[in-house]
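**Student:** Starting from these lines, generate the structure:
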Amino acid sequence: MLAALWQPFVEFAFMRRALLGGAVLALSAAPLGVFLILRRMSLIGDAIAHGILPGAALGFWLFGLSLPALTLGGLLAGLSMAGLAAWITRRTGLHEDASMAAIYPISLASGVLLLGLASQQLDLLHLLFGSVLAVDQPTLNGMLTVSLGSLLGLALIYRWLLLDSLDPLFLGSVSRFGPLAYGLFLTLVVLNLVIGFQAIGALMVVGLMMLPAAAARFWSRHLPSLLLIAALTGVLSVWLGLLLSYYANLPSGPCIILLAGACYGFSVIAGPVKGLLRTPTAALYS
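**Tutor:** Here you go, the predicted model:
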């Protein structure tokens, strides 16, 4: 019985590639989700994930199914969308989340339309919802590179990003690196979303970033612990999700996110930090 937990990864190279790629993506994406929640920007990650589709579609049209083209196109589209939302916010006073909410449906519709027009050459279902078969060796190399670079980048800006998240006015009074750290942070978010959409799916990858981070909030109040718990929860979700995908013959992306959602649901119920079983009923209404 226990052999079923690792047998597919022993027998099939594509399952090993999917597990390794998904695990390193979870290790880099989930900590970014913790900071998104800390900065109350949870929905911005979802908006950017939808916003990368037009760039990826154009990259496919121009260069075919090329990982560098898809990555560069998605990166430019995601950063452009975030920059446009920030520009609208500065010029009009509209909140950034409202700007994102207005822009991302346009990006999503444009991307799906472009991909639909190219659907005879591209498996639209696998691109939107993920497929373990998409994780070939070049894709795995790209995921490893981006994940390692993302972890190093987050470590470099960790202190500034933490101060900017908790007290941006104080950071502005002692350092000028706040806006730079925020810009680098958004770049890391976009990179992780772009590199993960081939395996997890363009519409699913944000779940690997946000659900483990949300689950971690019910297990600790300390940021280093939150980052570690979120990363490990993401890795566990990838492992079990791939097993579910393999044995049930289902798309890998939704299976991974479903398992991450199960981890989140369990954390809501049993988590020691304001979990439902640990919180007196009267406190919920106080």
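**Student:** contacts and neighbour counts: CA atoms only from here.
**Tutor:** Fine.
**Student:** the helices in the stretch 51-200 of the chain, which residues?
**Tutor:** Remark: helices assigned in the stretch 51-200 of the chain by DSSP state H, counting those that start in this stretch are 53-63, 67-92, 96-117, 124-129, 137-166, 168-174, 178-200.
**Student:** now those helices in TSV, with distance to residue 269 and mean neighbour count?
**Tutor:** Below are the helices of the stretch 51-200 of the chain laid out as TSV (distance: least, CA to CA, whole Å; neighbours: other CA atoms under 10 Å):
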stretch	distance to residue 269	mean neighbour count
helix 53-63	35	22
helix 67-92	34	20
helix 96-117	29	18
helix 124-129	28	20
helix 137-166	28	17
helix 168-174	33	13
helix 178-200	27	24
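**Student:** For the ones you listed, please prepare JSON lines with the additional fields distance to residue 16.
**Tutor:** As requested, the helices of the stretch 51-200 of the chain are arranged in JSON lines below (distance: least, CA to CA, whole Å):
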{"stretch": "helix 53-63", "distance to residue 16": "26"}
{"stretch": "helix 67-92", "distance to residue 16": "19"}
{"stretch": "helix 96-117", "distance to residue 16": "28"}
{"stretch": "helix 124-129", "distance to residue 16": "19"}
{"stretch": "helix 137-166", "distance to residue 16": "10"}
{"stretch": "helix 168-174", "distance to residue 16": "43"}
{"stretch": "helix 178-200", "distance to residue 16": "13"}
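**Student:** one more to line up against the first:
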Amino acid sequence: MLDLIDAWLLAPFGYGFMRRAAVAGLALSLAAPPLGVFLMLRGMSLIGDAMAHAILPGVALGFLFAGFSLPMMSLGGIISGLLVALLAGSVSRLTGHREDSAMASFFLMSLAAGVMLVSMGGSSVDLTHVLFGSILAVDSTALVLIAGIASLIVLVLAAIFRALVVDCLDPLFLRGQGVRGGLVHGTFLGLVVLNLTAGFQTLGTLMAVGLMMLPATTARFWSQRLEGLIAIAIALAVLASFFGLLLSYHLGLPSGPSIILLAGMAYIFSALFGRQHSVVARFRRRVAPLESTPPAA
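**Tutor:** Just a heads-up that it's a prediction; the model follows:
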């Protein structure tokens, strides 16, 4: 039994590329799920997906100028994501359109522009790498950058945590305390962009949002308290990253999709059997009043 555990769970991490992938997955699992929880609470779940596409043109420009240079691609992604967020917010304020509608419009344009730029300057292999990433290809430079961005996200999120919670629950009260809600909102979107920029190297621009949103939405089936949501979401992301890497290693599967599909399976299981709002939980609530009703005389 011990030999089997060693062969399946421990031996793969004897390789350097697996250790680097595990550390990168751990860093993203600590930073991304809390952002996903706040996106969910603010009714902005799809904004995360839009922002994941918004960074693509900047990543593509960084690729065209410097090849597979993670610092340049990350810098381009940050600038592109922040620019799209600024443009979407400006259009929303000037025209009265909903911010999510403006964001959807800009992310579609960003996706098309990014794919075209990568296609013009590279091969289909390059396009696949940018869109879907490869966590097993993370080198030491990429690992330092990912860990640094994840640490920055956690620190800034801790600094604005209270203001962010109040902004979710009662924005008017926050404004009454002299705190600008727009500044909190803008900082939060900036953290989302940073997280997606860190995640594109490992999961690609199309799936980087998966480790942010799937654990967060899954946690909603198990807890109603904010601290519970964040803790469960982080635990789910860590487990999905760890076992996704093992599946990828033993079965020869793509690493990124393996991680995201495991997180998706956890979501489906939780939707069926979770403690809160699941199919089973709703069924129990319907049956409980019937069982407590005394039989007619």
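**Student:** Just tell me which of the helices of the stretch 51-200 of the first structure ends up closest to residue 32 of the first structure.
**Tutor:** Across those, residue 32 of the first structure has its closest neighbour in helix 178-200 (6.7 Å, CA to CA).
**Student:** Where does the helix or strand just after that closest one end up in the second structure?
**Tutor:** The first helix or strand that comes after helix 178-200 of the first structure along the chain, using DSSP states H and E, is helix 205-216. Counting by TM-score structural alignment, helix 205-216 of the first structure falls onto residues 208-219 of the second structure.
**Student:** which other residues reach the matching stretch?
**Tutor:** With contacts defined as CA atoms under 8 Å, 6 or more residues apart in numbering, stretch 208-219 of the second structure is touched by 28-29, 32-37, 40, 45, 48-49, 52, 196, 199-200, 202, 228-230, 232-234, 236-237, 260, 263-264, 266-267, 270-271.
**Student:** same thing but at 7 Å, please
**Tutor:** With contact meaning CA atoms under 7 Å, 6 or more residues apart in numbering, stretch 208-219 of the second structure is reached by 29, 32-33, 35-37, 48-49, 52, 196, 199-200, 229, 232-233, 236-237, 260, 263-264, 266-267, 270.
**Student:** Restricted to helices, list those.
**Tutor:** 29, 32-33, 35-37, 48-49, 52, 196, 199-200, 229, 232-233, 236-237, 260, 263-264, 266-267, 270 (DSSP state H).
**Student:** hang on, the earlier thing: and residue 221 of the first structure, which of the helices of the stretch 51-200 of the first structure is closest to it?
**Tutor:** Among the helices of the stretch 51-200 of the first structure, helix 137-166 sits nearest to residue 221 of the first structure (CA to CA), with 14.1 Å.
**Student:** tell me the angle that closest one makes with helix 178-200.
**Tutor:** 150 degrees (axes from the mean of the first three to the mean of the last three CA atoms, to 10 degrees).
**Student:** Quick one: distance of helix 137-166 of the first structure to the chain centre.
**Tutor:** Relative to its parent chain, helix 137-166 of the first structure has a centroid offset of 12 Å by CA atoms, centre = their mean, to the nearest Å.
**Student:** cool, stretch 91-108 of the first structure as well?
**Tutor:** Taking CA atoms, centre = their mean, one finds the center of stretch 91-108 of the first structure at 19 Å from the center of the full chain.
**Student:** likewise stretch 174-191 of the first structure?
**Tutor:** Per CA atoms, centre = their mean, the centroid offset for stretch 174-191 of the first structure relative to its chain is 17 Å.
**Student:** Would you mind pulling the contact partners of that stretch?
**Tutor:** For stretch 174-191 of the first structure, the external contacting residues (CA under 7 Å, 6+ apart) are 32, 48, 75, 78-79, 150, 157, 160-161, 164, 171-172.
**Student:** Nearest to residue 130 of the first structure, out of those residues: which one, please.
**Tutor:** Nearest to residue 130 of the first structure among those, with distances taken as CA to CA, is residue 48, at 17.3 Å.
**Student:** The second structure: which residue goes with the closest one?
**Tutor:** Superposed on the second structure with TM-score structural alignment, residue 48 of the first structure falls opposite residue 51.
**Student:** Identify the residues contacting its match.
**Tutor:** By CA under 7 Å, 6+ apart, the contact set of residue 51 of the second structure is 81, 107, 193.
**Student:** could you measure the aligned residue in the first structure for residue 181 of the second structure against residue 91 of the first structure, distance?
**Tutor:** In the first structure, the residue matched to residue 181 of the second structure (TM-score structural alignment) is residue 178. Between residue 178 of the first structure and residue 91 of the first structure the computed distance is 20 Å (CA to CA, to the nearest Å).
**Student:** Check residue 229 of the first structure too.
**Tutor:** From residue 229 of the first structure across to residue 91 of the first structure, the span is 39 Å (CA to CA).
**Student:** Ok, residue 40 of the first structure next?
**Tutor:** From residue 40 of the first structure to residue 91 of the first structure the distance is 22 Å (CA to CA).
**Student:** And for residue 168 of the first structure?
**Tutor:** 21 Å.
**Student:** and if you look at residue 277 of the first structure?
**Tutor:** Distance from residue 277 of the first structure to residue 91 of the first structure, by CA to CA: 46 Å.
**Student:** Over to residue 67 of the first structure?
**Tutor:** On the measure of CA to CA, residue 67 of the first structure and residue 91 of the first structure end up 36 Å apart.
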